[in-house]
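Colleague: Next input, structure requested:
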Amino acid sequence: MKLFKQFTIIIALSFIGEVLHALIPFSIPASIYGILLLFLLLEQKILQVDDVKEVSDFLIFIMPLLFVPAAVGLIDTWDELRASLTAYVTIIIAVTLIVMIATGLITQWFIRHSRKSVK
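Modeller: Prediction:
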C-alpha cells in the first residue's frame, strides 16, 4: 500500500503539471511544471522525501528502459536524420559546451557570493 501511495502522489503531481500546462500559456513542458511542484512541496516540507523515495528510486532505475521508444523512433527516421547528422552533432556539442560553461560560471558566482555573505 505504501508504494501505491507514493506512485499516486507522483502521478497526481504529473497530472497537475498537465493541467497547469493546459492553463498557462507558456511553452514549458507539463513535466517541468510537475517536477517544480514536487520540488516546492518538498522544499516547504509539505511532502517528505520518504513519501516518494522508493517509487522515485524505482523510476530512476528503469529510466533507460523508458528511452527505448524514443530510440526506436530515431531508427525509424534514420534516413531523414542522416542528411543532417553533421549539423545535429555540431549543435549538440556546441549547446553542451555552452551549458557546461554557463553552469560553471553561475556556480562560481554563487560560491563567491555566499563566501562574501558569510564573512
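Colleague: can we go C-alpha only for contacts and neighbour counts from here?
Modeller: Noted.
Colleague: which secondary structure element contains the residue nearest the centre of the chain?
Modeller: By CA atoms, centre = their mean, the chain has its centre lying nearest to I32, at 6.4 Å. Here I32 sits within helix 30-43, counting by DSSP states H and E.
Colleague: mind listing what's buried in the following helix or strand past that helix?
Modeller: Going down the chain from helix 30-43, the next helix or strand is helix 53-61, by DSSP H and E. Neighbour-count burial for helix 53-61, with 16 or more other CA atoms under 10 Å as criterion, is recorded at V55, S56.
Colleague: coming back round to it: and the residue nearest to the centre of the chain, what does it touch?
Modeller: For I32, the contacting residues are G17, by CA atoms under 8 Å, 6 or more residues apart in numbering.
Colleague: One more sequence to fold, the one below, so I can look at both together:
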Amino acid sequence: MQFLNGITLLLVYQLVGEITVRLMNVPIPGPVLGMVMLFLTLMIRGRAPASVDQASSALLSHLSLLFVPAGVGMMAHFGRIADEWLPITLSLLLSTIVTMVATAFIMQLTSRWFAGAEPDGEQSDD
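Modeller: Model prediction:
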C-alpha cells in the first residue's frame, strides 16, 4: 500500500506542475516544475516519506526500461539517421566537448568557493 501512496504522491506533483505550467504559460515542462515543487517540499520537511522512498526506489530499479522507447525510435528512423549521420555526429561531439569544458569550469569555481581561505588565514599557492 505504501508503494501506491508514494506513486500517487509523485503523480500528483507531476499533475500540479502540468496544471501550473498550462495556467501560467510558463516555458518549463510540467513534470520538471512538479519535480522542483516536490524537491522544495522534501527540503522543507527534511526527509522523504517512506511511501515516496519506496516508490522512487522501485522506479529507479527499473530505470533502464525507460530507454526502450528511445531505442525503438532510433530503429524506426534508422534511414533518416543514416542520411544525416554527419550533422548528428558533429552535434554530439560538439555538445560533449562543450559539456566537459563547462563542467570543468564549474568544478574549478565551486572548488575555489568551497575551499575559501586556509585555516591559518593564508591562501594556498595552487
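Colleague: Pull up the aligned stretch in structure 2 for the helix holding I32 of structure 1.
Modeller: Per the alignment by TM-score structural alignment, helix 30-43 of structure 1 matches residues 30-43 in structure 2.
Colleague: how big's the offset between that stretch and structure 1?
Modeller: Taken over the aligned residues, the distance from stretch 30-43 of structure 2 to structure 1 averages 1.5 Å (mean CA distance after the TM-score superposition for structure 1).
Colleague: mind listing what's buried in that stretch?
Modeller: For stretch 30-43 of structure 2, a neighbour-count test (16+ other CA under 10 Å) marks G30, P31, L33, G34, M35, M37, L38 as buried.
Colleague: With structure 2 overlaid, how far apart is the helix or strand that contains T107 of structure 1 on average?
Modeller: If you go by DSSP H and E, T107 of structure 1 is part of helix 85-118. Its aligned residues in structure 2 lie a mean 1.9 Å from helix 85-118 of structure 1 after superposition (mean CA distance after the TM-score superposition for structure 1).
Colleague: How far away from the center of its chain is that helix?
Modeller: Relative to the chain's own centre, helix 85-118 of structure 1 is displaced by 17 Å; criterion: CA atoms, centre = their mean, to the nearest Å.
Colleague: now for it, which elements pack on it?
Modeller: Counting contacts by 3 or more CA pairs under 8 Å, 6 or more residues apart in numbering; DSSP states H and E, helix 85-118 of structure 1 is packed against no other helix or strand.
Colleague: so what's the closest residue in space to I9 of structure 1 that isn't next to it in sequence up against?
Modeller: Of all residues beyond its chain neighbours, the one nearest I9 of structure 1 is V52 (7.4 Å), with distances taken as CA to CA, 6 or more residues apart in numbering. By CA under 8 Å, 6+ apart, V52 of structure 1 lies in contact with Q6, F7, I9, I10.
Colleague: got the contact list for the equivalent of the first one over in structure 2?
Modeller: Aligned counterpart of Q6 of structure 1 in structure 2: G6 (TM-score structural alignment). Contact criterion CA under 8 Å, 6+ apart gives A50, S51, V52, D53, Q54, A55, S56 as the residues in contact with G6 of structure 2.
Colleague: Could you dump the buried residues of stretch 30-43 of structure 2 into TSV and include distance to A117 of structure 2?
Modeller: Converted to TSV, the buried residues of stretch 30-43 of structure 2 look like this (distance: CA to CA, whole Å):
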residue	distance to A117 of structure 2
G30	42
P31	41
L33	37
G34	39
M35	36
M37	35
L38	36
